[in-house]
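Engineer: sequence-free structure coming up:
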């Protein structure tokens, strides 16, 4: 698939594209080649203020549109996303390195399902009113929403925030990641084609410390919805505290895949490795810790290594590639640093490692890696690496497995494999995490998505994602 050349690189404020950056420009680099493929303007507080003012002005009319009219707009957005699916996929692959098959089948396709799902809910099940005794309880739009989105799923995260926000009657200022901003520009073109009025969604490019902080602190913003690292989420919360606005955080994870002794080991290993390496491991919900019975540790490690060997690394534009480059050279160096840290702390490299000599000479590539004999206190078992690195940890009892699974600061996702579904469910209930898959249960875009502890708060997707962008009002009569 040819790499697209997009002219949608400017800010979009009140329906106008602004190409100039008061603070210069930011290069967009293809991580597979190291080449600069575009530039976007580096925004400042000035552009943020203009975008917030535009969103505030548009809120007066957009918030009063009927639910039916908003549903019609969302359905047109979903249709436009479908029409631009290949262009979106190619753009995502070009700017952040996701393999093209994954970009087509997940990165550019899941958002269509999410948008249609929101429209279906608003059309049927979701209610903005409820009668409780003598009270009429209303769900009303919260106002101007600031959406700060990450680079790893650039379209999905935009859609997961903006579509339910619009459906609830809010207006938006979007700050996408400066690593993958071109997808956001294409999304704004989708909104224009779908007939979204000027000012309802505004786009400001730039860095987190400048644009992200200005948006979070702005008194005209009623809510911040942020997806990114736990470290950055704390900074967003601090910046937002001065105006006591609502802050919804979807942060990092260090998810455990608990394989019980009665599990189908072949299926558990195959699905476990696939989930650990999804999107090159650059997925907040990736099952990056595989917990296995100590008595079968060595046997399972051999199976895991054999499965990892099938994950071909290479040009993300090739259909056969399963692991593309990391999103940037900085991310590549970060992942290699964690691999070296694992070696230094005494974990056993069962597959891969820090040697990159067998990888493409150009690009931000790292080898898929498997660590064995990992102890729960090791850095690679505690910190989010965000790369294709899987840690295998042995346990002696089911209670110990649960204890290890819950031993990090995170609680975003997880998995249990067991030959007894009820036993698997019992373990899943004991895991302190926002979502758990049993025996590889598939992702459900209508189920609530979010985390416990330092994986964040609030929920996205389904009716829960719509509720997130509403205020409750009770009227007694």
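Structural biologist: Done, it's in. For clarity, every value in this text was computed on a predicted model and none was experimentally measured.
Engineer: drop to CA atoms for contacts and neighbour counts, all remaining ones
Structural biologist: Noted.
Engineer: just the strands in the stretch 201-350 of the chain please.
Structural biologist: Using DSSP state E, counting those that start in this stretch, the strands found in the stretch 201-350 of the chain span residues 201-203, 223-227, 246-250, 256-259, 289-293, 348-351.
Engineer: residue 338 contacts residue 385, doesn't it?
Structural biologist: Yes - using CA atoms under 8 Å, residue 338 is in contact with residue 385, at 6.7 Å.
Engineer: of the two, who's got more company?
Structural biologist: Ranked by neighbour count (other CA atoms under 10 Å), residue 338 and residue 385 place residue 385 first, with 26 against 20.
Engineer: count the neighbours of the residue nearest to that one when sequence neighbours are not counted for me.
Structural biologist: Computed as CA to CA, 6 or more residues apart in numbering, the closest residue to residue 385 that is not its neighbour in sequence is residue 335, at 6.0 Å. Residues within reach of residue 335, counting by other CA under 10 Å, total 23.
Engineer: contact partners for residue 335?
Structural biologist: Applying CA atoms under 8 Å, 6 or more residues apart in numbering, we find residue 335 in contact with 366, 385-387.
Engineer: you'd agree residue 40 is up against residue 27?
Structural biologist: Yes - using CA under 8 Å, residue 40 is in contact with residue 27, at 6.7 Å.
Engineer: those two: who's more crowded?
Structural biologist: Neighbour count, other CA under 10 Å: between residue 40 and residue 27, residue 40 has more, with 25 against 15.
Engineer: relative to residue 179, how far out is the more buried one?
Structural biologist: 10 Å (CA to CA, to the nearest Å).
Engineer: now do residue 452
Structural biologist: 27 Å.
Engineer: then residue 439?
Structural biologist: Counting by CA to CA - residue 439 and residue 179 are separated by 35 Å.
Engineer: and here's the other structure:
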């Protein structure tokens, strides 16, 4: 991302110190519409791998299509954290809130929709509000002023559309810095903007479901499909539900991220996979030699 170039510079230094031959890895910094577009259009580039927003991913895919060039796109998400009635509710809610607040909410795979059974809903909302309050002094700023305005705008839209604020809000928690209050919404319905669009900030929406089929319908009811989570008292129950979710990765009962496993999305969350063997395969071509 053009707002965070120093991470890439550090990686380039590590590549150099590791002794990788010059030219195997090259770093070009610049703005997306300038440097990014030049790389995507260049005839010497055989594949464009992009991580970022779905909107920019569409532009890159269009450029690549003009040259019949392969793309690997890891784009936006609106991941569902489904808490089934048999789950450890307190653990599922607390881990779910932590997941959303990590990196100040700027994580494409964050579980920004928490789905809770109607009989446990009020308890879950209380737990989430308490958990979010603990992040008030700990959470860092978002990346820039534009993103702060964007996230606060979504919070205001949530209030305007009838969601109930139980933690945080649109007001900046500090006078200086691009800070956004850790925010939790209750009484969110699947059609609300905050339940459909990626906010990319520390904002959690809690939705109520009637039964398992209703939960599945809500979980699958966005244009995204990057990640998600399922919690249940029985692992097999959680796995059965996870297999029906239209998403590229699902954590079972708080399962830890595995960098050897393929990572990528369904639907408008992307094309192709990163990490593991599948991630390497994106960069390979298949050739047949026949005698």
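Structural biologist: On my side now, so go ahead. All values reported here derive from a predicted model rather than from experimental measurement.
Engineer: got a TM-score for the two of them?
Structural biologist: Once the chains are laid over each other, their TM-score by TM-score structural alignment, normalised by the length of structure 2 reads 0.98; 291 aligned residues with a CA RMSD of 1.0 Å.
Engineer: re the thing from before, need the contacts of residue 335 of structure 1 in CSV (columns: secondary structure and distance to residue 90 of structure 1).
Structural biologist: Listed next are the contacts of residue 335 of structure 1 as CSV, based on DSSP: H, G, I helix; E, B strand; the rest coil; distance: CA to CA, whole Å:
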residue, secondary structure, distance to residue 90 of structure 1
366, coil, 22
385, coil, 26
386, coil, 22
387, coil, 21
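Engineer: now, which of those residues sits nearest residue 299 of structure 1?
Structural biologist: residue 387 (24.3 Å; CA to CA).
Engineer: so what's the residue count around the equivalent of that closest one over in structure 2?
Structural biologist: Matched by TM-score structural alignment, residue 387 of structure 1 corresponds to residue 201 in structure 2. Using other CA under 10 Å, residue 201 of structure 2 has 32 neighbouring residues.
Engineer: which residue sits closest to residue 201 of structure 2, ignoring its sequence neighbours?
Structural biologist: residue 105 (3.9 Å).
Engineer: quick one, what contacts the one you found?
Structural biologist: 200-203.
Engineer: what do you get for residue 85 of structure 2?
Structural biologist: 116-117, 120, 232.
Engineer: ok, residue 297 of structure 1 next?
Structural biologist: Neighbour list for residue 297 of structure 1: residue 394 [criterion: CA under 8 Å, 6+ apart].
Engineer: quick check: the aligned partner of it in structure 2 vs residue 128 of structure 2, distance?
Structural biologist: Counting by TM-score structural alignment, residue 297 of structure 1 lines up with residue 121 in structure 2. Residue 121 of structure 2 sits 10 Å away from residue 128 of structure 2, going by CA to CA.
Engineer: so residue 184 of structure 2, which of the three states?
Structural biologist: Of the three states, residue 184 of structure 2 takes strand according to DSSP: H, G, I helix; E, B strand; the rest coil.
Engineer: swap in residue 471 of structure 1?
Structural biologist: With three-state DSSP as the basis, residue 471 of structure 1 sits in strand.
Engineer: any idea how many residues pack against it?
Structural biologist: 13.
Engineer: counterpart of it in structure 2?
Structural biologist: Alignment note (TM-score structural alignment): residue 471 of structure 1 maps to residue 285 of structure 2.
Engineer: equivalent analysis for residue 457 of structure 1, please.
Structural biologist: Under the alignment (TM-score structural alignment), residue 457 of structure 1 maps onto residue 271 of structure 2.
Engineer: still on that earlier bit, pick the most deeply packed of the strands of the stretch 201-350 of structure 1.
Structural biologist: A comparison of these by mean neighbour count, using mean count of other CA atoms under 10 Å, puts strand 256-259 on top with a mean of 32.
Engineer: give me the contacts around that one.
Structural biologist: 265, 268, 272, 287-293, 401-402, 405, 413-418.
Engineer: which part of structure 2 matches it?
Structural biologist: Going by TM-score structural alignment: strand 256-259 of structure 1 matches residues 80-83.
Engineer: ok so, going back, return the residues in contact with the match of residue 457 of structure 1.
Structural biologist: Residues in contact with residue 271 of structure 2 (CA under 8 Å, 6+ apart) are 71-74, 264-265.
Engineer: try residue 200 of structure 2
Structural biologist: Taking CA under 8 Å, 6+ apart, we find residue 200 of structure 2 in contact with 105-108, 151.
Engineer: shouldn't residue 206 of structure 2 be in contact with residue 113?
Structural biologist: Yes - counting by CA under 8 Å, residue 206 of structure 2 does reach residue 113; the two are 5.9 Å apart.
Engineer: shared neighbours of those two, anything?
Structural biologist: Counting by CA under 8 Å, 6+ apart, nothing touches both residue 206 of structure 2 and residue 113.
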